[in-house]
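S.K.: Mind looking at a prediction? Sequence and model below.
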Amino acid sequence: MVEELVVAGVAVASGAAVYAIAAAKVIKQYERGVVLRLGRLRSQVRAPGFTMIVPIVDRLHKVNMQIVTMPVPAQDGITRDNVTVRVDAVIYFKVVDAADAVVQVEDYRFAVSQMAQTSLRSIIGKSDLDDLLS
């Protein structure tokens, strides 16, 4: 009888330990945690440090809040004076609202890259070669 209680106690304790390990998350200083509970956004974004979530029910998305540098692939374009040019660029961006970055856009890094490429082509088309060279 006592042996069965000890075995049951050990099983419950090990189950609780596994649950606690699955629920414990650490968010780094430069990140914010966006929690989706059953697909719905939780009201507040988690600050850096130790946080707990409900395993299986919650999903934690960590968003980097640092300034990110991203190269833009070389773009071929025709200037306003019909000269073909090839332009490289680098973009710098920073996420301001972590919840919007996760919920409003499917992949915010890809979206920023595509927007930069589109803007670069547009600027090339509106400029003269002399303006681009200067």
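M.R.: Thanks, I have it.

S.K.: contacts and neighbour counts: CA atoms only from here.
M.R.: Fine.

S.K.: got the contact list for stretch 121-134?
M.R.: Contact partners of stretch 121-134, identified using Cα atoms under 8 Å, 6 or more residues apart in numbering, comprise 75, 76, 77, 78, 79, 80, 81, 83.

S.K.: right, and the helix or strand after the longest helix seen in the chain?
M.R.: Looking across the chain with DSSP state H, the single longest helix is helix 2-23. Downstream of helix 2-23, the next assigned helix or strand under DSSP states H and E is strand 24-27.

S.K.: which outside residues touch that following strand?
M.R.: Taking Cα under 8 Å, 6+ apart as the rule, strand 24-27 contacts 33, 47, 48, 49, 50, 51, 52, 53, 62.

S.K.: and the fifth one, helix, strand or coil?
M.R.: This means residue 50. Look at residue 50: counting by DSSP: H, G, I helix; E, B strand; the rest coil, its state is strand.

S.K.: and the gap between it and residue 24?
M.R.: 7 Å (Cα to Cα, to the nearest Å).

S.K.: Alongside the first one, take a look at this:
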Amino acid sequence: MLQELLVAGAAAGSACVVYVAAAARVVKQYERGVVFRLGRVAGEVRAPGFTMVVPFVDKLRKVNMQIVTMPVPAQEGITRDNVTVRVDAVVYFKVVNAADAIITVEDYRFAVSQMAQTSLRSIIGKSDLDDLLSSREKLNQGLELMIDSPAVGWGVQIDRVEIKDVSLPETMKRSMARQAEADRERRARIINADAELQASKKLAEAAEQMSEQPAALQLRLLQTVVAVAAEKNSTLVLPFPVELLRFLERAQPQQPPPVPPPPAVEQ
């Protein structure tokens, strides 16, 4: 009798071990568990840690709650100003409701990817080329809003959307390069003209000062000669101002006019 009890106890213990082994589940810290019992959601979403399910009746689906980084394939489109471009982006999203992510949509990753591609093409068609190249932050916000609106019903939250690269045709790149070169040349000419204007004003002031002191012009001439001679040139061209000749003419003493010879006397 005792032996039969021991055998029955061992059998019951083995059955319990097998049941626990079949019913035991472990949900990781970054996961949540959704239990389906005979096809319907049973109870609340299972928190991280050890949990039990009914073997052969319950099915546990684990959902990753980490932020997912999903690249959006490059989409080709025509901008509002009729320029063909290829734009790619990246989407950062996470699941905030594990039950909705499993029940509402068949594959939430695929759904977010398709929505991101469609929204990116729509953004390309509504934007100018200059906006795609310079107003990235504004376009990112609009793209994030377009993707997040339907994703809320899927239990998914869009954290951030970033446009990575804008590829232009080679002809457009050359046109933009020519435009940038012309703009730089225009600014260089404006700067040179402004410099000439400022220099002319300063030269006019210097000429006015030198006109009051004629000796200043001679000193400026000597300074120019010194600057040219410092370069060890074999030939030195020395300008001689007319004002200096006039100054020397005024400084020269006046000589009496020559006396005419006496007239000849005829004999």
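M.R.: Arrived safely. Note that the coordinates shown come from a computational prediction; the quantities given were computed from them, not determined experimentally.

S.K.: TM-score of the superposed pair?
M.R.: After superposition, the two chains reach a TM-score of 0.90 (TM-score structural alignment, normalised by the length of structure 1), with 134 aligned residues with a Cα RMSD of 1.6 Å.

S.K.: Show the buried residues in the contacts of stretch 121-134 of structure 1.
M.R.: 77, 78, 79 (16 or more other Cα atoms under 10 Å).

S.K.: Trace the second one over to structure 2, please.
M.R.: Translated: residue 78 of structure 1. Using TM-score structural alignment as the criterion, residue 78 of structure 1 maps onto residue 78 of structure 2.

S.K.: How many neighbouring residues does the nearest residue to that match once chain neighbours are set aside have?
M.R.: Nearest residue to residue 78 of structure 2, sequence neighbours excluded (Cα to Cα, 6 or more residues apart in numbering): residue 84, at 4.5 Å. Residues near residue 84 of structure 2, counting by other Cα atoms under 10 Å, number 17.

S.K.: just to revisit the earlier point, let's have the contacts of stretch 121-134 of structure 1 in TSV, adding secondary structure.
M.R.: Shown next, in TSV, are the contacts of stretch 121-134 of structure 1 (three-state DSSP):
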residue	secondary structure
75	strand
76	strand
77	strand
78	strand
79	coil
80	coil
81	coil
83	coil
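
S.K.: Pick out the most distant pair among these.
M.R.: Across the contacts of stretch 121-134 of structure 1, the two members that end up farthest from each other (Cα to Cα) are 75 and 81, 17.1 Å apart.

S.K.: Which helix or which strand is home to residue 164 of structure 2?
M.R.: In the assignment (DSSP H and E), residue 164 of structure 2 maps to strand 156-167.

S.K.: can you state the direction angle for the helix or strand following that strand and strand 156-167?
M.R.: Moving toward the C-terminus from strand 156-167 of structure 2, the next helix or strand (DSSP H and E) is helix 170-212. Put simply, helix 170-212 of structure 2 runs at 70 degrees to strand 156-167, going by axes from the mean of the first three to the mean of the last three Cα atoms, to 10 degrees.

S.K.: which residues in structure 1 does the helix or strand that comes right after helix 170-212 of structure 2 match up with?
M.R.: Remark: after helix 170-212 of structure 2, the chain's next helix or strand is helix 214-229, criterion DSSP H and E. Aligned using TM-score structural alignment, helix 214-229 of structure 2 spans no residues in structure 1.

S.K.: Off-centre distance for stretch 39-47 of structure 1?
M.R.: For stretch 39-47 of structure 1, the distance from its own C-alpha centre to the chain's C-alpha centre is 14 Å (Cα atoms, centre = their mean, to the nearest Å).

S.K.: do stretch 104-122 of structure 2 as well
M.R.: With Cα atoms, centre = their mean, you get 26 Å for stretch 104-122 of structure 2.
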